[in-house]
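J.: okay, predicted coordinates and the sequence, questions at the end:
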Amino acid sequence: MSEKPPEDDFLRRDLPFFYRVYRPAAPTGECLFLLHGSGVDETTLVPLGRQVSPHATLVAVRGRIAQEDGFRWFRRISPIRFEQDSIRKEADAFADFIPKAAKRHDLDLARASFIGYSNGANLVSSVMLLHPRLIVQAALLRPMPVLDEVPPADLSNARVVILSGADDLTYRPFALALVGLLSRHGAKVEAHTVASGHEIGNPDAAIVRQWLADPAAAVATSDR
C-alpha cells in the first residue's frame, strides 16, 4: 500500500475550485488564502505566502477561467473592463468555497487572511463587497475596482492593505479609487506604493508581513 502524499504534493479537486494546502512544520493557527494573477496557476503565490507568514497554513486556489496556458478568476472584456455576470458568479462560488475549505482542513477563519494579486486581488475585493463580513483581512496587490454596481455592504469588521506599483501605468491610477470604495463601506484601509511596475516581489512581501504582524508599524510607514 503506497503512502499518502504530503498535503502540499497534489492538486485537490474535492471542492468547486481546485486548490493546494501547504502546512508548515510548526503551525501557529494562522491561515493565508492565496489568489494568483492572470494567466498562471495556484502555485505562483506560494513563495510570497511563505515569505509573508512562514508558520501559516497556505491555501493556494486556482481560478476557474482558462486563459492561454494558465487561469484567471473572471472573464475580461479589456484590460480594465470585465464581464459583470462572470464576476458575480465566481465571487458567489468563492464565497461558498471559503467555509467549506476551512471546515475540511480545520482552519480558523477568524485567523485567516486573503492575499490576492492583480485579477486575484480583484476577486477578493468583489467577494468582500458582495459577501460582506466573510473576509476580515485582505492584502490586495496591484488591484482595481471591477464591479460596475456595488450593493450596500458593511465592511466595518474588515482590514485591508492595498499595494500599487509606482511604474504600473495601467493599474496604479485605479488604486486610489479602490481605497475610497472600500473605505466608504467601512473598511480600515492602508495604501502603499512600491518601486516596481505591475510585478510583485520582496518589497511587497515585507510590507504585507509587517502589516499582518504589527498594524501600528504598518500605518507609520504607509505611503498614501
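T.: Structure received. Residues are numbered from 1 along each chain as shown.
J.: alpha carbons only for contacts and neighbour counts from here, please
T.: OK.
J.: all helices of the chain, in order?
T.: Assigned by DSSP state H, the chain shows helices spanning 46-52, 84-104, 119-130, 172-184, 202-213, 215-220.
J.: buried sites along the shortest one?
T.: Applying a neighbour-count criterion of 16 or more other CA atoms under 10 Å, the buried positions in helix 215-220 are 218-219.
J.: contacting residues around that helix?
T.: For helix 215-220, the surrounding residues in contact (CA atoms under 8 Å, 6 or more residues apart in numbering) are 190, 207, 210-211.
J.: farthest pair within those?
T.: Of all pairs drawn from the contacts of helix 215-220, the one with the longest distance (CA to CA) is Glu190 and Gln210, at 12.3 Å.
J.: the more surrounded of the two?
T.: Between Glu190 and Gln210, counting by other CA atoms under 10 Å, Glu190 is the more crowded of the two (21 against 17).
J.: isn't that one up against Ala158?
T.: No. Between Glu190 and Ala158 there is no contact under CA atoms under 8 Å: 11.5 Å.
J.: so Phe33 touches Ser53, yeah?
T.: No. Look at Phe33 against Ser53 with CA under 8 Å: they stay out of range, at 11.6 Å.
J.: show me what contacts Asp108?
T.: 29-31, 102.
J.: can you turn the buried part of these into a ChimeraX selection?
T.: Here is the ChimeraX command that picks out the buried ones among these, judged by 16+ other CA under 10 Å:
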select :30,31
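J.: try this one next to it:
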Amino acid sequence: MTDNTYVHRLRAGAPGKPIFFVFHGTGGDENQFFDFATRLLPEATVVSPRGDVSEYGAARFFRRTGEGVYDMADLARATEKMASYVKTLAAEHGADRIIGLGFSNGANILANVLIEKGIFDAAVLMHPLIPFKPRDNAALAGRKVLITAGERDPIAPVALTRGLADYFVGQNAEVTQEWHPGGHDIRPNEIDAVRNLLAAYA
C-alpha cells in the first residue's frame, strides 16, 4: 500500500473556504508556519505537514546529495506523494480553492508540485531553489505565484530565483516578486507581500 500521509497539524475551516497548505524549511516542522497561516486565512482549512525525509535529524520533503544538488528520483517520489496528499485533503474538506506557502525546502516541494501537477490556485514560494529547467505546463496559466527572496541569499542564488520567476511568467501565470537586500531570512516586506496576495482568499 502506498503511503500518502504525513505527520501534520490541521485546523478545519469554514465550508466553502480555501484549504491552505504550509510547508516548512529544512529542520523545521509542522509548527513552523501553522499559527502564521491561521492568522493569514482565519476561515480556511490549514494543513501543515512535516517532511518525511531526515537529513542528519533535520526534516525535509525530499532528499539531496549536496547543497543545491537534488536527488531527482526522490523529488519525483515526493512530488507524487504530496500531490496525492493535497488532493485527498482538499476533497475531504470540500475546499473551493487550494493555496500553498512554503519556505526554502518547503518552497521547493511546493514549486515542483505546482510545476508538475498544477493543483494550487495560488502559491507563495519563499526563497525557492529549482536548479533545473522545468517542463512546460499549460495548466499554470492564470495561477497566482508570489516569489520572495533575498538579494544576497547564499542558498537560493538570485539567478536561479529569477529564472524560476521567468519560467512561471512563460507559463502565463500571474507572477509577483518581492525582494529584500539580505540573505536566506524572511523580512517584513515579504510578510506584507504574502498578506497582499492572500487577502483575496480570506
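T.: On my side now, so go ahead. Computed from a prediction, not measured in an experiment: that's the story for all the values here.
J.: any idea what the TM-score is?
T.: Overlay of the two chains. TM-score (TM-score structural alignment, normalised by the length of structure 2): 0.86; 197 aligned residues with a CA RMSD of 2.3 Å.
J.: with distance to Gln84 of structure 1 added, can I get the contacts of helix 215-220 of structure 1 in CSV?
T.: Output for those, formatted as CSV (distance: CA to CA, whole Å):
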residue, distance to Gln84 of structure 1
Glu190, 27
Ile207, 31
Gln210, 34
Trp211, 31
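J.: sorry, back to before: of the contacts of Asp108 of structure 1, which is the nearest to Thr57 of structure 1?
T.: Using CA to CA, the contacts of Asp108 of structure 1 come closest to Thr57 of structure 1 at Cys31, 4.7 Å.
J.: which residue in structure 2 lines up with the closest one?
T.: If you follow Cys31 of structure 1 across to structure 2 using TM-score structural alignment, you land on Ile19.
J.: please apply the same query to Arg64 of structure 1.
T.: For Arg64 of structure 1, the aligned position in structure 2 is Asp52, judged by TM-score structural alignment.
J.: got the contact list for that match?
T.: Each residue near Asp52 of structure 2 by CA under 8 Å, 6+ apart is listed here: 6, 59-62.
J.: so it versus Arg195 of structure 2, what's the distance?
T.: 28 Å (CA to CA, to the nearest Å).
J.: ok, Ile147 of structure 2 next?
T.: For Ile147 of structure 2, the distance to Arg195 of structure 2 - CA to CA - is 13 Å.
J.: same check, this time on Met126 of structure 2
T.: 13 Å.
J.: higher neighbour count, these two?
T.: The neighbour count for Met126 of structure 2 versus Arg195, taken as other CA under 10 Å, is higher for Met126 (31 against 15).
J.: re earlier: which residue, other than its chain neighbours, is closest to the match of Cys31 of structure 1?
T.: Nearest non-adjacent residue to Ile19 of structure 2, counting by CA to CA, 6 or more residues apart in numbering: Thr45, 4.6 Å away.
J.: what's the answer for Asp29 of structure 2, then?
T.: Arg50 (5.1 Å).
J.: the one you found against Leu10, yeah?
T.: No. Using CA under 8 Å as the test, Arg50 of structure 2 is too far from Leu10 to be in contact (11.5 Å).
J.: so these two - more neighbours on which side?
T.: Shown here are Arg50 of structure 2 and Leu10; by other CA under 10 Å, Arg50 has more neighbours (24 against 15).
J.: list the residues that contact the more buried one.
T.: Contacts of Arg50 of structure 2 by CA under 8 Å, 6+ apart are 6-8, 23-24, 28-30, 59-61.
J.: ok, now with 6 Å
T.: Residues near Arg50 of structure 2 by CA atoms under 6 Å, 6 or more residues apart in numbering: 7-8, 29-30.
J.: okay, and which of those residues map to strands?
T.: In strands, defined here by DSSP state E, the members of those are His8.
J.: the residue in structure 1 that Ala193 of structure 2 lines up against: how many residues sit nearby?
T.: Alignment note (TM-score structural alignment): Ala193 of structure 2 maps to Ile207 of structure 1. Number of residues near Ile207 of structure 1 (other CA under 10 Å) recorded here: 21.
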